[in-house]
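*Asks:* sequence unknown, structure follows:
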């Protein structure tokens, strides 16, 4: 593990040199687990990329990379085989436009020296009547987890000789489909300076640009294809006044704004993206560089430092030591200003064109064995895991998605689509989930649970890979109300609402984590590798902790009556546990908060703050039992309840193809929502049929 930690901290060039050491290290840089670990560290090291251009001959330029830790190094984009101009940067990728050929764009990773020529967004040639070869705004967003990127070109349509019309035309390129999509919206011309256009920030699945007036931020939501405006800190006193300048940056995954005004540099960070809450992170006196203030511009910032570029110099300000340092300067008087072409940059391993490596079977087996043994001794997850372990780890994702969405919506009013949209796998949003009416203490606890579930999903998906999609979840009040009615064997009036108050929400939460807990206990004996067992042990520890806290909170309120039903809390928990035992059809594996003495610990107590067997060990359930419970049908083949369309599948199930070729000519049909819903159900049903014939032991008994 120490070796991998060291390798993960090397510069990319040095890392690639280590490929010569042995076959294992040669393959290491392309392993997804190592790549994710490397990128997670490298994105924290924010650098500056500067194009030094001689004004006398604009065709002559050189690129300089400035690193706060390693100093200055030369840089080159000669592998693109074209004269290009950098337009945007995001997570190690650059979007460049061709200088000689208007409308031609590239996306490249200069560290791996790979690039992709994007298809033209339009076939019509550029003429004097349609001068739109260069977009007003160019944005790039790169998701390192999903290995997917988008390029955005936006501008105002105008006829030759006329002012721009009030229509903002936007083209979005998707790396997965390799296609552009276009949409037009009514937006006034916001106006953007050169620095505004350069400093586009990708945060929370959206691209952000500062407008020329410094009065608001223009935001493009890529998932919804929607433009909106974001307000700046009210305390900033923004306005395009004398000596007041505002710049948009990114700081450790959050949106940040730096204001230079009256000899001070104010650094703001958007702590709560959904509520638009800005906090003043730091206030820096510019007295030490007073003479440079009018011509200096913030370019990028890390956790404790900020890069600023002037006409001939690049400075770094160390926030901890309050020290200014010159990182780079040019002596030639004939250069363009450095800030004019300076971009924030991070070095990452992002494969633009992954290619399969074909090796003889014997060599492949030997390499796999060597890698597995070394990873075992280094306590690193071997990749890939055995298929049986992948199946056992994949199944709990269905429950983790349910817990994450229920806790996030209940505490904050939004879910994974806002917190970590890349983890949804493109699955549909939950039905009926909403913010609960909770007290501050319960809100705080449930918020922690929600973020913990996000980590669980990330941990599982990073081990099993694939494109597992979030299943359709029904988290509406009607869905929970139906479970409670089923538990009592009669309808309660009014319908039980899980989001009404603390007690209702805690009772609804009582339904969820315990089912996942028993699933992990049941799966553990069937796991083959130490890696999978270690992961399940970590998940089980937190899931059992969540269940213990929920049961403790309910145990404190056990004798309270649930309004307006006049039924005590412990009666609710007992009925829910009895229902789960009935649906699971596997005997007693669930107990309420108050039980008969013979069911209590050592057969001596009625209190049952933790549910366990006669030896006080946790119960375990099989996937079939869990499906019977969460479907609410008592049958693992009949979806319903919280999963209207059944459990999720790995996008969809590549292992069921047996390595066969893909179909010829199949594509998505132009269907109405109703027909699309019906046909999607048919498709998932057919997948179940294939699995039934090929993988009869997938769900163990």
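*Replies:* Looks like it arrived, so ask away. In this text the structure is predicted, and so the values were computed from the model without any measurement.
*Asks:* CA atoms for contacts and neighbours, from now on please.
*Replies:* Noted.
*Asks:* Next, residue 145: secondary structure please.
*Replies:* coil (DSSP: H, G, I helix; E, B strand; the rest coil).
*Asks:* dump the residue contacts of residue 62.
*Replies:* 51, 52, 53, 74, 75, 76 (CA atoms under 8 Å, 6 or more residues apart in numbering).
*Asks:* filter these to the buried ones?
*Replies:* Applying a neighbour-count criterion of 16 or more other CA atoms under 10 Å, the buried members of the contacts of residue 62 are 51, 52, 53, 75.
*Asks:* this is the comparison structure:
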């Protein structure tokens, strides 16, 4: 038999070109789409993968490639932060109780993997942290008094073209005269700034833990409907509604309510309209079929 004509074992030889090409394809095109818990395991495959995963550019690329929801942070009955994973075998964080922070904290808001927590001592500082790698930053003291349960909203929209991944923290707070002011912390400036926009309404109160950011506008449920604050124009609007929960679907603000034991979902179709304009423009449109709860 002529052994010189035998085809080489390309799939079994680790030095073959096919093996090297496949290894590079997985490293460059598959790893960025894995979640953090899986990446920690993949870091032990080889030295090249460990170096690739540890770079800042890879972390930036992974944050823009993997956008699935892995779980939810919540406050336990004992008052400690906790993480509820949608799949404990695949999703998780190293320290669900956030004990890597300087003090016990309360979780206030989150956005695309970042958490905003508030301390329980001193002036109750805000902390912005990444629970996946336990990195955190304490923000400077705000100028205004945000109260014991602030309606703060974290705005973090990572972009593949924005390597610095800046974020903002928006908090409405009532002043001594009763009107609402808006204070914004910007990570690129590293400081707070109070907007010149003031909302006068003695009968309105913005509800904590209801804020949602959609396309440059922050929305809150209030005692009079839905209040918005545009981060670019810094204009405040009020949308009349009797809805109960806010969220985002396909880049649009959505709200849900329960009527006659049925869950109904609406979408904001005209974000430029508000209660002061009596134009015959439909603000909310019902989407999705009604869901019977019983």
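*Replies:* Received it, and whenever you're ready, just let me know what you need. All of these numbers come straight from a predicted model, not from anything done at the bench.
*Asks:* Now intersect the contacts of residue 62 of structure 1 with the strands, please.
*Replies:* Cross-referencing these against strands under DSSP state E gives 51, 52, 53, 74, 75.
*Asks:* element containing residue 463 of structure 1?
*Replies:* In this assignment (DSSP states H and E), residue 463 of structure 1 forms part of helix 440-464.
*Asks:* next SSE after that helix?
*Replies:* helix 477-488.
*Asks:* so that following helix matches what in structure 2?
*Replies:* Following TM-score structural alignment, helix 477-488 of structure 1 has no partner segment in structure 2.
*Asks:* and whichever helix or strand comes after that helix, which stretch of structure 2?
*Replies:* Remark: after helix 477-488 of structure 1, the chain's next helix or strand is helix 502-511, criterion DSSP H and E. With TM-score structural alignment applied, helix 502-511 of structure 1 matches no range in structure 2.
*Asks:* Does anything pack onto helix 502-511 of structure 1? Which helices or strands?
*Replies:* For helix 502-511 of structure 1, the packing partners by 3 or more CA pairs under 8 Å, 6 or more residues apart in numbering; DSSP states H and E come out as helix 530-556, helix 569-584.
*Asks:* Measure how far the direction of the next helix or strand after it deviates from that of helix 530-556, in degrees.
*Replies:* Where DSSP H and E defines the elements, the next helix or strand beyond helix 502-511 of structure 1 is helix 513-523. Angle of helix 513-523 of structure 1 versus helix 530-556, following axes from the mean of the first three to the mean of the last three CA atoms, to 10 degrees, is 150 degrees.
*Asks:* got the angle between helix 513-523 of structure 1 and helix 569-584?
*Replies:* Going by the same axes, to 10 degrees, helix 513-523 of structure 1 makes 40 degrees with helix 569-584.
*Asks:* Once you drop chain neighbours, what's closest to residue 32 of structure 2?
*Replies:* Using CA to CA, 6 or more residues apart in numbering and skipping residues adjacent in sequence, the residue nearest residue 32 of structure 2 is residue 62, 4.3 Å away.
*Asks:* Surely that neighbour touches residue 28?
*Replies:* No. Checked against CA atoms under 8 Å, the pair residue 62 of structure 2 and residue 28 is beyond contact range at 10.7 Å.
*Asks:* and these two? which has more neighbours close in?
*Replies:* residue 62 (20 against 14; other CA atoms under 10 Å).
*Asks:* Can you give me the distance of the more buried one to residue 171 of structure 2?
*Replies:* Residue 62 of structure 2 sits 29 Å away from residue 171 of structure 2, going by CA to CA, to the nearest Å.
*Asks:* now swap in residue 87 of structure 2 and tell me
*Replies:* Residue 87 of structure 2 is 33 Å from residue 171 of structure 2, by CA to CA.
*Asks:* Among those two, which residue is more densely surrounded?
*Replies:* In terms of neighbours (other CA under 10 Å), residue 171 is the more surrounded of residue 87 of structure 2 and residue 171; the figures are 23 against 10.
*Asks:* in which helix or strand would I find the alignment partner in structure 1 of the more buried one?
*Replies:* Residue pairing (TM-score structural alignment): residue 171 of structure 2 is matched to residue 153 of structure 1. Using DSSP H and E, residue 153 of structure 1 maps to strand 148-156.
*Asks:* Can you tell me the residue that sits opposite residue 229 of structure 2 in structure 1?
*Replies:* Using TM-score structural alignment, residue 229 of structure 2 lines up with residue 220 in structure 1.
*Asks:* nope, residue 259 of structure 2 is what I was after
*Replies:* Using TM-score structural alignment, the partner of residue 259 of structure 2 in structure 1 is residue 261.
*Asks:* Tell me how far its match lies from residue 172 of structure 1.
*Replies:* Taken as CA to CA, the span from residue 261 of structure 1 to residue 172 of structure 1 is 36 Å.
*Asks:* Number of residues surrounding the closest residue in space to residue 136 of structure 2 that isn't next to it in sequence?
*Replies:* Nearest non-adjacent residue to residue 136 of structure 2, counting by CA to CA, 6+ apart: residue 129, 4.0 Å away. Neighbourhood size, residue 129 of structure 2 [other CA under 10 Å]: 21.
*Asks:* just checking, residue 129 of structure 2 touches residue 118?
*Replies:* No. In this structure residue 129 of structure 2 lies outside contact range of residue 118 using CA under 8 Å: 10.8 Å.
*Asks:* Over to the residue nearest to residue 32 of structure 2. Which of the three states is it?
*Replies:* From three-state DSSP, the assignment for residue 62 of structure 2 is helix.
*Asks:* got it, and residue 242 of structure 2?
*Replies:* Following three-state DSSP, residue 242 of structure 2 is assigned to coil.
*Asks:* list the contacts for it?
*Replies:* By CA under 8 Å, 6+ apart, the neighbours of residue 242 of structure 2 are 225, 257.
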